[in-house]
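Visitor: pasting the structure only:
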């Protein structure tokens, strides 16, 4: 019986050099039944020439610039594989990545996707730059995000799976549903995933939300079909600040997109919201205060007042910080005052450290 085809979808925009490295990491996979689909999202550099050099080893197509999630959705349409893998054009894979995850999806035939931990690196390559494992732990900034969402866990060695590629160590495999846990923070780096094509149905990535579209996608897919997590780094996530990274979007916009995602996912999910109302309200309340602060700092007083009004509706017992923000929101030019207060607090902290 032949192995199932895996369609690897690589969206890219103005990253001719980096996307070559991503493609090379796919070509080095120990699993061979792979088609590589590169969706050029309207690049203006020499991406087309770089990809044409691969000939029929990849399927390359170009579309008008519409964002990474739109390109990923185009890749879904073009894919012929039983399994789908997403790879960002600035990330890289370990050679065993696909072989390991195909084995997991064969073993756990009821789940919709599997994903893994990842390593973060700076520099030209994982070997030449600083590289740190357990990248997923850097996302769990709040106590609620550290709660274990999984129903079961086993050591990989105990599963009896046949993976020909050498793995660096034994590791924990966990299964369950990350839908509720995703309210607090993202749990899935898209480049670490392998998705069962039959599990998608009509689900696609939100193309209007470049910040949270993949976050929402995997939360919804997990709710529908569940997932399996491998606590092993299969992917290298490049830490850099090129011109097209989403981290370049200003903080206020990112916060607004996250608040809107919670509205359309967990708040709109009536059964979930009825059981977890306090948690949903608390997360949004905290985000609204952060948004109000950013809006004040950038001179958007009307937006800050709207954020604070909604925060008050979610929680009437205002903290000292919230009361201060409300007071500042009523003062023209209060952003300058807030920046001065922040600078004063930072100065006092530095002074305390010296002493």
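Guide: Received it, and whenever you're ready, just let me know what you need. These numbers were taken from a predicted model, which means no experiment stands behind them.

Visitor: switch to C-alpha atoms for all contacts and neighbour counts from now on
Guide: Will do.

Visitor: Excluding covalently adjacent residues, which one is nearest to residue 149?
Guide: Spatial nearest neighbour of residue 149, excluding adjacent residues (CA to CA, 6 or more residues apart in numbering): residue 178 at 5.7 Å.

Visitor: Tell me where the stretch 251-355 of the chain has helices.
Guide: Using DSSP state H, counting those that start in this stretch, the helices of the stretch 251-355 of the chain run over 251-262, 270-297, 301-314, 320-329, 334-354.

Visitor: and of those, who's closest to residue 150?
Guide: Set against residue 150 and scored by CA to CA, these come closest in helix 270-297, at 17.3 Å.

Visitor: What is the neighbour count of residue 23?
Guide: Neighbour count for residue 23, taken as other CA atoms under 10 Å: 24.

Visitor: putting a second one here so we can go through both:
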């Protein structure tokens, strides 16, 4: 008789700060997993509301850890240090996991030992009206560094990660709390982790006024800072991969300039774009045209064009994605 394989334990780490409104929904989505071996860890990042009482109400079904407020990167690292599972998954306190996520991803990793990370699709839903959309993003497998360098297409709730790979990647940077997920995944990939994509919808991201993704200027500034740090720290590895480090940073500088223009800070944004496009990088001509259009017509017409694009494209995505 063949030896029966023991299911690997999955540790789901939820970083929570003043999350009393949503934390029960997040925890319930973890406890409702069809996978049999799940450890749910909530790291309370110094909450001053009722978060602690709600989580402690689950008793032994949830491990509650408290830390003085140090932001979510530190909370996730704390959760990883305390996790007992061979596989790690992350969830924000206002978001949800699909019931089959851990079962399907754990089975995928068991069948594919060549991959260190399994990732899949996520949908976004509006907390106010329930409307939703599922972004159609790049979905490469294997060594994904070349794709990941130019933007994050993996939402942090999506991956299931082998614990040893997560530790090799160095965890989250405690000084980075916007685009910290992209920074973490980039370092994970640059450390040699291989990613495998599953065409499944495995998580739901809640859109509400408290989201950090709501402040686009701060988010894209943070993206540029991450790109600058990666370019500096991993310069030798990027050179080995034939990546133009100056062009990489220039791309993200131009992208930040674009967001500044759309936010009404036209002169500042155009100056960043003009400086960036002196260096060759992918899609450079688009930014050249965008900068010229901003100078000729101002921010208003570009904002209207962006809003039209969002309505049309996201409307199509919502129709494909179905209800949240």
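Guide: Yes, it's here. These numbers were taken from a predicted model, which means no experiment stands behind them.

Visitor: related to what we said a few turns ago, kindly state which residue of the second structure is aligned to the residue nearest to residue 149 of the first structure.
Guide: Using TM-score structural alignment, the partner of residue 178 of the first structure in the second structure is residue 144.

Visitor: Please, where are all the helices along the stretch 101-250 of the second structure?
Guide: Assigned by DSSP H, counting those that start in this stretch, the stretch 101-250 of the second structure shows helices spanning 101-111, 145-148, 163-168, 180-190, 216-233, 235-240, 245-262.

Visitor: Redo those helices as JSON lines? Include distance to residue 18 of the second structure.
Guide: Below are the helices of the stretch 101-250 of the second structure laid out as JSON lines (distance: least, CA to CA, whole Å):
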{"stretch": "helix 101-111", "distance to residue 18 of the second structure": "26"}
{"stretch": "helix 145-148", "distance to residue 18 of the second structure": "32"}
{"stretch": "helix 163-168", "distance to residue 18 of the second structure": "27"}
{"stretch": "helix 180-190", "distance to residue 18 of the second structure": "20"}
{"stretch": "helix 216-233", "distance to residue 18 of the second structure": "21"}
{"stretch": "helix 235-240", "distance to residue 18 of the second structure": "39"}
{"stretch": "helix 245-262", "distance to residue 18 of the second structure": "29"}
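
Visitor: got a markdown table for the ones you listed, with mean neighbour count and distance to residue 67 of the second structure too?
Guide: As requested, the helices of the stretch 101-250 of the second structure are exported to a markdown table (neighbours: other CA atoms under 10 Å; distance: least, CA to CA, whole Å):
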| stretch | mean neighbour count | distance to residue 67 of the second structure |
| --- | --- | --- |
| helix 101-111 | 19 | 27 |
| helix 145-148 | 17 | 32 |
| helix 163-168 | 18 | 21 |
| helix 180-190 | 22 | 19 |
| helix 216-233 | 18 | 25 |
| helix 235-240 | 14 | 35 |
| helix 245-262 | 23 | 33 |
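
Visitor: what's the distance between residue 139 of the second structure and residue 292 of the second structure?
Guide: Distance from residue 139 of the second structure to residue 292 of the second structure, counting by CA to CA, to the nearest Å: 32 Å.

Visitor: More neighbours: these two, which one.
Guide: Per other CA under 10 Å, whichever of residue 139 of the second structure and residue 292 has more neighbours is residue 139, with 17 against 14.

Visitor: Can you name the residues that contact the more buried one?
Guide: 153, 197 (CA atoms under 8 Å, 6 or more residues apart in numbering).

Visitor: ditto for the one 3 residues further on
Guide: Residue 142 of the second structure is in contact with 115, 194, 195, 196, counting by CA under 8 Å, 6+ apart.

Visitor: now swap in residue 137 of the second structure and tell me
Guide: The contact partners of residue 137 of the second structure, by CA under 8 Å, 6+ apart, come to residue 153.

Visitor: picking up where we left off before, and of the helices of the stretch 101-250 of the second structure, who's closest to residue 92 of the second structure?
Guide: Among the helices of the stretch 101-250 of the second structure, the nearest to residue 92 of the second structure by CA to CA is helix 180-190 (11.5 Å).

Visitor: Pick out the residue nearest the middle of the first structure.
Guide: Taking CA atoms, centre = their mean, the centroid of the first structure lies closest to residue 189, which sits 4.4 Å from it.

Visitor: The match of residue 178 of the first structure and residue 194 touch, don't they?
Guide: Yes: the pair residue 144 of the second structure and residue 194 passes the contact test of CA atoms under 8 Å, sitting 7.3 Å apart.

Visitor: Any figure for the gap between residue 297 of the second structure and residue 306 of the second structure?
Guide: Look at residue 297 of the second structure and residue 306 of the second structure: by CA to CA, they are 14 Å apart.

Visitor: When the two are compared, which one has more neighbours?
Guide: Shown here are residue 297 of the second structure and residue 306; by other CA under 10 Å, residue 306 has more neighbours (13 against 10).

Visitor: what number of residues lie near the aligned residue in the first structure for residue 60 of the second structure?
Guide: In the first structure, the residue paired with residue 60 of the second structure is residue 56, using TM-score structural alignment. Here the number of neighbours of residue 56 of the first structure (other CA under 10 Å) works out to 10.

Visitor: roughly how far apart are residue 56 of the first structure and residue 35 of the first structure?
Guide: Per CA to CA, residue 56 of the first structure is found 10 Å from residue 35 of the first structure.

Visitor: repeat for residue 353 of the first structure
Guide: With CA to CA as the criterion, residue 353 of the first structure and residue 35 of the first structure are 55 Å apart.

Visitor: okay, these two: which has more neighbours?
Guide: Neighbours were counted for residue 353 of the first structure and for residue 35 using other CA under 10 Å; residue 35 has more, 21 against 8.

Visitor: residue in the second structure matching the more buried one?
Guide: Taking TM-score structural alignment, the alignment pairs residue 35 of the first structure with residue 39 from the second structure.
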